[in-house]
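S.K.: Have a look at this prediction, sequence included:
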Amino acid sequence: MIEKQIKMRPCPPTKSLLLLPAFTAFLGIILLLSGHGNIKQAWQSLSWPSVDGEILYSDVVMASGVGQYQAIVKFQYSVDSEQYIGDTIAFTQAYSRDKSSLQNLVAAYPIGSNPKVYYDPKNPSTSVLKPGLLGTKDDNFATISGGFMFLASLLGIFSILYKQTTEK
């Protein structure tokens, strides 16, 4: 019996192979941005001036439609004799499935207390109680996952492109 050996050459990767890593990179960017949507403002807030404020309302509530808890703190403050009301605890903190972590956050702001309020000198109506980056575990997970997805996808894209150029 004569056996015929067939040598198969691997097919060079096509551009369609780039679709999956490109799509994953896109999803990674979305997760990265949704995890910390206000990163630029959070970093800028580290250099903002502060004034004393007054806490008007402080509680943890179930956010409607998202199945997560939300920390709500409303405060008033004045800049150059102008009164403002703010409600931003931190630029990168919003929701969490962990009610106790938000209760700990809100406990630092009892009604009637006078915390420092950091405000944007270019727009004093923009203010925050905790300047810089602060995130719940859920925020951090989305950001870290998005970053890893994006980097892994880029690595995949470069790997495919490198193989295409070296096989020619």
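M.R.: All right, it came through fine.
S.K.: can we go C-alpha only for contacts and neighbour counts from here?
M.R.: Will do.
S.K.: so Val51 sits right up against Gln76, yeah?
M.R.: No: with contacts counted by Cα atoms under 8 Å, Val51 stays clear of Gln76, the gap being 10.3 Å.
S.K.: Compare those two (neighbour count), which wins?
M.R.: Comparing Val51 with Gln76 by other Cα atoms under 10 Å, the one with more neighbours is Gln76, at 18 against 13.
S.K.: my read: that one touches Thr88, true?
M.R.: No: between Gln76 and Thr88 there is no contact under Cα under 8 Å: 11.2 Å.
S.K.: ok, and what's touching the longest strand seen in the chain?
M.R.: Determined from DSSP state E, the single longest strand within the chain is strand 50-62. Contact partners of strand 50-62, identified using Cα atoms under 8 Å, 6 or more residues apart in numbering, comprise 68-79, 99, 102-103, 106, 109-119.
S.K.: Among those residues, which lie within strands?
M.R.: Short answer: the contacts of strand 50-62 in strands (DSSP E) are 69-79, 116-119.
S.K.: Against that first model, consider the following:
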Amino acid sequence: MLTSIQTLTYTMSKLFFPLFISIFFAVGFGMLGYGINSAKKSVEVSNWPSVTGTITNMSLRESSDSDGTTYGVEVEYRYSVMGRTYTGSRLAFGYISSSGRQAHQDILNKLESASSVKVRYSPQNPATSTLSFGIHRSIKFVLAFAITWLAFVFGFTLIWWIASQPDDVLLKNLEVTLKR
């Protein structure tokens, strides 16, 4: 028979784990949503109108912390649509910095060698613009990470659920002779 403390502990563990693990599911689905949304927007850009733009500023951003160093290209450009001048700073939807310096250096080198750039802008809002499009490495990384994260969290949840179940099969099929 369970004591009141054991009952309380059992009840709390039954409530705590679902609340605790739901945070990890929320993070995973949030990352997945971000990746899917970025992919959708980045593919849509291929159908946006384009104009010639001028780069006004660019650099390779380097950020270091205890986990290492990440790199990302920062770019600013100017373009005109129907006589109105806009400025933009989006390289691509979903583009994020990463530890692979060379990939970002290659992007910067291409931009540095350009006399002008093709700027794609939203037909609904010309102030929304980007220089590149498609399912690029940053989007693939976020999607792969989110799927891996969710698989791990799902697996961990499944293991917890199995461990929390009584072993009825073992008990049912355990044949014993009772003591007299």
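M.R.: Sure, I can see it. Note that the structure is a prediction, hence the values are computed from the model and not measured.
S.K.: What lines up with Phe75 of structure 1 in structure 2?
M.R.: Under the alignment (TM-score structural alignment), Phe75 of structure 1 maps onto Tyr77 of structure 2.
S.K.: tally of neighbours for its match?
M.R.: Applying other Cα under 10 Å, we find 22 residues neighbouring Tyr77 of structure 2.
S.K.: State which helix of structure 2 is the longest.
M.R.: helix 4-44 (DSSP state H).
S.K.: chain center to that helix, what's the gap?
M.R.: With Cα atoms, centre = their mean, to the nearest Å as the basis, helix 4-44 of structure 2 stands 15 Å off its chain's centre.
S.K.: on that earlier part again, report the two of the ones in strands among the contacts of strand 50-62 of structure 1 separated the most.
M.R.: The most widely separated members of those are Tyr69 and Val79, with 31.4 Å between them, by Cα to Cα.
S.K.: More neighbours: these two, which one.
M.R.: When Tyr69 of structure 1 and Val79 are compared for neighbours, Tyr69 comes out ahead with 21 against 14, by other Cα under 10 Å.
S.K.: Could you check how far that one is from Phe75 of structure 1?
M.R.: 20 Å (Cα to Cα, to the nearest Å).
S.K.: likewise Gly86 of structure 1?
M.R.: For Gly86 of structure 1, the distance to Phe75 of structure 1 equals 5 Å [Cα to Cα].
S.K.: how much does the helix of greatest length in structure 1 deviate in direction from helix 19-35?
M.R.: What stands out as the longest helix in structure 1, according to DSSP H, is helix 137-166. Angle of helix 137-166 of structure 1 versus helix 19-35, following axes from the mean of the first three to the mean of the last three Cα atoms, to 10 degrees, is 150 degrees.
S.K.: Which strands and helices lie in contact with helix 137-166 of structure 1?
M.R.: Here helix 137-166 of structure 1 touches helix 19-35, strand 95-96, going by 3 or more Cα pairs under 8 Å, 6 or more residues apart in numbering; DSSP states H and E.
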